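Peer 1: next come a sequence and a model predicted from it.
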Amino acid sequence: MNNKNLSNVKIILPYNLLAEKLILGSILTIPEAISLVSEKLPIEAFYLENHQLIYKGLLILYAEGKTIDYINLITWLQDNGQLAKIGGSQVLLNLLSQINKSSNLEEYIALIYEKYLRRSLIELGEQIIETGYLTEMPLETIFRKIEQSFFVITENQPVQNLVSVEQGFKTVLKQIEHGLRLSEQPGLKTTFLELDLITQGFQNSELIIIAGRPSMGKTAFAFNIAKNIAYNHNIAVIFFSLEMTREQLLYRLLASEAEITNTRLRSSRIKRTEWVTIKNIVTQLSKLKLFIDDTPNLSIGEIKIKIKTLSFTLVDKINLVIIDYLQLLEGVEQNENRVQELAKITRSLKKLARDLKIPIIVLSQLSRNVETRINKRPVLSDLRESGCIHLRDIKGIHFTPLLPLFSWTGSFLSKHKISQIKFTGQKPTYKIKTLLGWSLLISSQHKLLTNQGWKKVEQLVGSNFIATKLLMPLNFSENFYSNSSLNWDKILKINYSNLLPVYDLQVVKSSNFLIRHLIIHNSIEQDADMVIMLYRDEYYNKGTVNKNIIEVIISKHRNGPIGSTNLLFDSKYLRFFNL
């Protein structure tokens, strides 16, 4: 066969034709199957182009709340000029004739997904070969691209999350039985007694955010925690420092333990007796299973690969990860704005904590709103850029700082002003209509207050009841409040609307606000299991009586109580002590 004939040969990649037909046929005959299939399979999981077009049409019908059947699907294909591309209406009739059983749906999904992952691996292999020839591209860039691509593939592996109550309780009883044998409750203790009493230690799969303004001591506090846990639990801890170099951190650690200032150590202005002390301390600290990575501009994929690589070289796995800090992490997709990017990063960090079954601590900056208040003590709404607050009112209201917004305190309505407005780009929006006639355009990740708690828009169904509040007309006094009762309004429809400009609103002192009488969540810490905030009154008030005191505020604790405790802060050697 000559080269010309070879060029015309089409390489067929792995796929399962029968499974693809059975899945599409199942959705057409059993419309409820779309909810399961849409969670497991992206459009690219189908190999044949006509199957991809059919599946895309089914997903759009599902998003728009329309009935999934042959008539609606063929109408959509005709309206969008896709019917001829799939091979005509006979292709759909053939799918309807497929023999299928809903009980086998998960098996068919797994068959399609397995082939999809194999095609992804083949594509990655081709990319590796191509980039290997690009001598003008630095090797570091090539390795980073390969690592990120490989991380995406491995992250997409299906995980069996469905277990019976019987199986689940077996695991729970084993955990309780194991806990009974321990002298103390499980969880990584920081050795800060009151903090450990409130948190019960850092638990596996938890995402913990330590937040504060600059100069509050976040890095010093986190590094103290890393050293304490590595020493007291004799476990492996990795500290990702995206801002400071490893030398800076090690000088800090040595200065703290030797009680010699960082300046003297760096300039080698030490006494002979101190030199002996330093060598002894270095010997002791070298026994710690504490690892430092100071690679700048890391992504979550690169962090995961580094953790797994290090775990392979150690006898024990990594038991705690600390990242300093959130705003310096890179997202994989560079085409998104930073607000969207960081929202994805926090969700990825939570998923990473669950996948690795270890606690992950990430440091975060707080917004400058703190500096504008008389009381500088931070609150949850001061967390910056770590969530999704995206909303555009359907009447086209232009939000300004002068526009008052009401928030629900749990007992009454309180009026606040918008502190900041950010345009966050074009996003898919959904139109919600209620029985009482209220309607709203909102992004899928946003939360509404329902009779079953806060739920994202993508989690809502037509039978849900959402909270509403009617405001007294023309009575917007500063002391306005209403009775403690909420009105519950039933959702009639949730339809996909369009890609529209959406905005990020920050409301002072509030984690929710009312738009068109619907209570909207304003949470930017939703992915964290625990949020710890640091506050030093001495930094703002030089005459304070609380000198050398740092307040550790547990503002959110998904699995326990909130509260605060004080620690003694040695600013000279950057150390923390129990009072």
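Peer 2: Structure received.
Peer 1: only C-alpha atoms for contact and neighbour calcs from this point on.
Peer 2: Noted.
Peer 1: would you confirm that L567 contacts I549?
Peer 2: Yes. With contact defined as CA atoms under 8 Å, L567 reaches I549; the gap is 5.8 Å.
Peer 1: now tell me what touches the host helix or strand of L59 from outside.
Peer 2: Using DSSP states H and E, the element containing L59 is helix 49-63. Defining contact as CA atoms under 8 Å, 6 or more residues apart in numbering, one finds that helix 49-63 is touched by 20-21, 24, 34, 38, 43-44, 46, 67-68, 72-73, 76-77, 82, 85-87, 495-496.
Peer 1: this is the comparison structure:
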Amino acid sequence: MIELFSIPTEQAVLCSFMDFAESGEYIEQMNAEDFYATKHQIIFNHIKNQHNKGEGHDAVVIWDRIRSNSLESSQVNESYIMELSSVMALPRLIQTHVKTLKDLSTRRKIAELSKHVSVIANDTTSYTAETAIERVQSLVSSLDSTVQTQGTFKISDVTRRVVSNVIDRHQKLHDGIDPDVDILKTGFIELDNKLDRIDPTDLIIIGARPSMGKTTFAQNIFLDLAVNQSKTVLFMSGEMSSEQIVERLISCLGQIPLKLVRSARFDNEGAGCIYRATDILNKCPIYINDKSQPSLADIRREARKVKQSTFGKLDAIVVDYLQIMTPPEKSGNKVQEIGDISNGLKKIAKDFGCPVFALSQLNRSLENRPNKRPVMSDIRESGAIEQDADIIMFIYRDEVYNKDSKDAGTAEIIIGKARNGSTGIVRLATDLSQATFCDLSPEYYQEQGLGGGV
């Protein structure tokens, strides 16, 4: 059996740390758990404490710290410290030895994790099959975070990358090439102009009261991503079945009333619309999961599956909707639970490098206001969502409240937060009978005196 530790390597590293003043960079990379031997963990803790205080940490200083603690001195004696200080250590090998210890430490964690997984698998009393999977995924996720490193970069290095990117984009513009061809867009011209861009790590919240069309709006966005931008999309639908979703997509793409698709009472022209829409959908990189009340672990699992089946390609995740998701821990505090979910969705966006669009319910209290247009505080359990989200949009259709509204057939997309863009209102045409939102014509803006749709 292969041993997942190396005592000689640990000794060489500790000797290097005590002998060479310039080893601070490597001390900062390591933790006590990277050492297998308990006595080495004790010694390293004192080395790191001295380093953090900006004080020296040779063999004499370290022994002085250890002998003042009876518990530690019972495990590490003076002769062992002196033995360590006599170990042959070469400065040029510190990096290699540290890398070896980090690797062995990670492998020990994996081995320990496998024991936990075995216990969970056999504990049929505490865990259902579903909760067992979630617990294992949580453990794996925590292991991921221990091996990820966050770098601190000199500003000149970051500046070099930024300027290089700017010059490359400028050159593409000069050559008549769209530099934003790979940037994700919603597919709505005025809305994209307002938002400027959707970054790969963005959490986008789409909030609305019932009947406003938030699911249809989200489906229109991911349909444009897949059909017109060739982006791979995962749609987590906690409310509708996959069949219902596809019916809506066919209605939208085929521009045929949804009720005709569902009832199958269409004529030959309608059949042609359905076949054309189906042909387009069959070529789309859209993946649908309709598990009710999905958890963060479910989303991570399905996202990994999509990436595996597409050789690493996943461009957007859509979640419908936030408030029916299963929280990581049921505390009974709905605000805390929703906060954990929104924070978890933001982490998923960062970890998978793709934006997450999450639909959200709004508080019923807005119905009691004369002006029923949503504002930030209307997001149900809103505190953490406002903080975690990069973009927050609301949908308002005046005809829902005013049957004789002059704005019937249109919707206001209210941008309440846009970290890199502009807040404000964008108007879109709607035909929910055909599951459609679309850009308004220039003539509409001229008639209404709206000046460019804002």
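Peer 2: It's in. Since we're looking at a predicted model, the values are computed, not measured.
Peer 1: and the strands in the stretch 51-200 of structure 1?
Peer 2: For the stretch 51-200 of structure 1, applying DSSP state E, counting those that start in this stretch gives no strands.
Peer 1: meant to ask about structure 2, not that
Peer 2: Using DSSP state E, the strands assigned to structure 2 run over residues 203-207, 233-237, 286-289, 316-320, 356-360, 391-396, 410-418, 424-431, 436-439.
Peer 1: start and end residues in structure 1 for the first one, please.
Peer 2: Spelled out, that is strand 203-207 of structure 2. Mapped onto structure 1 using TM-score structural alignment, strand 203-207 of structure 2 spans residues 207-211.
Peer 1: tell me how far whichever residue in structure 2 pairs up with W275 of structure 1 lies from V261 of structure 2.
Peer 2: Per TM-score structural alignment, the equivalent position to W275 of structure 1 in structure 2 is A271. Per CA to CA, to the nearest Å, A271 of structure 2 is found 9 Å from V261 of structure 2.
Peer 1: centroid residue for structure 2?
Peer 2: Nearest to the geometric centre of structure 2 sits A349, at 1.8 Å (CA atoms, centre = their mean).
Peer 1: so what's the counterpart of T245 of structure 1 in structure 2 closest to, chain neighbours aside?
Peer 2: If you follow T245 of structure 1 across to structure 2 using TM-score structural alignment, you land on S241. In this structure, S241 of structure 2 finds its nearest non-sequential neighbour in D290, 5.4 Å apart by CA to CA, 6 or more residues apart in numbering.
Peer 1: and the one you found, how many neighbours?
Peer 2: By other CA atoms under 10 Å, the residues close to D290 of structure 2 number 18.
Peer 1: counterpart of it over in structure 1?
Peer 2: Matched across to structure 1, D290 of structure 2 falls on D294, judged by TM-score structural alignment.
Peer 1: do the same with E399 of structure 2
Peer 2: Mapped onto structure 1 by TM-score structural alignment, E399 of structure 2 lines up with E538.
Peer 1: ok, back up a step: CSV for the strands of structure 2, including mean neighbour count?
Peer 2: Listed next are these as CSV, based on neighbours: other CA atoms under 10 Å:
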stretch, mean neighbour count
strand 203-207, 27
strand 233-237, 24
strand 286-289, 18
strand 316-320, 25
strand 356-360, 26
strand 391-396, 25
strand 410-418, 21
strand 424-431, 21
strand 436-439, 20
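Peer 1: just so I know, which of the ones you listed lies nearest S79 of structure 2?
Peer 2: For the strands of structure 2, proximity to S79 of structure 2 was assessed by CA to CA; strand 203-207 is nearest, at 56.8 Å.
Peer 1: that closest one vs structure 1, mean deviation?
Peer 2: Compared with structure 1 after the fit, strand 203-207 of structure 2 shows a mean deviation of 1.7 Å (mean CA distance after the TM-score superposition for structure 1).
Peer 1: quick one: residues in contact with that strand.
Peer 2: The contact list for strand 203-207 of structure 2 (CA under 8 Å, 6+ apart) reads 214, 218, 345-346, 349, 355-362, 379, 388-395.
Peer 1: one step back: let me have the strands of structure 2 in TSV, adding distance to S251 of structure 2 as columns.
Peer 2: Converted to TSV, the strands of structure 2 look like this (distance: least, CA to CA, whole Å):
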stretch	distance to S251 of structure 2
strand 203-207	22
strand 233-237	18
strand 286-289	16
strand 316-320	19
strand 356-360	21
strand 391-396	21
strand 410-418	18
strand 424-431	11
strand 436-439	8
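Peer 1: and V117 of structure 2, which of those is closest to it?
Peer 2: Each of the strands of structure 2 has some distance to V117 of structure 2 by CA to CA; the shortest is strand 286-289, at 25.7 Å.
Peer 1: got the buried residues for the longest helix seen in structure 1?
Peer 2: Longest helix of structure 1, by residue count under DSSP state H: helix 105-132. Within helix 105-132 of structure 1, the residues that count as buried by 16 or more other CA atoms under 10 Å are 105, 108-117, 119-121, 124, 131.
Peer 1: what does stretch 219-232 of structure 1 give?
Peer 2: Buried, per 16+ other CA under 10 Å, within stretch 219-232 of structure 1: 219-231.
Peer 1: relative to structure 2, what is the average displacement of that stretch?
Peer 2: Here the mean offset of stretch 219-232 of structure 1 against structure 2 after fitting is 0.8 Å, by mean CA distance after the TM-score superposition for structure 1.
Peer 1: how far off centre is that stretch?
Peer 2: In terms of CA atoms, centre = their mean, to the nearest Å, the centre of stretch 219-232 of structure 1 is set 24 Å apart from its chain centre.
Peer 1: hmm, who's touching that stretch?
Peer 2: Residues outside stretch 219-232 of structure 1 that contact it (CA under 8 Å, 6+ apart): 188-191, 210, 235-239, 288-290, 322, 324, 363, 574-576.
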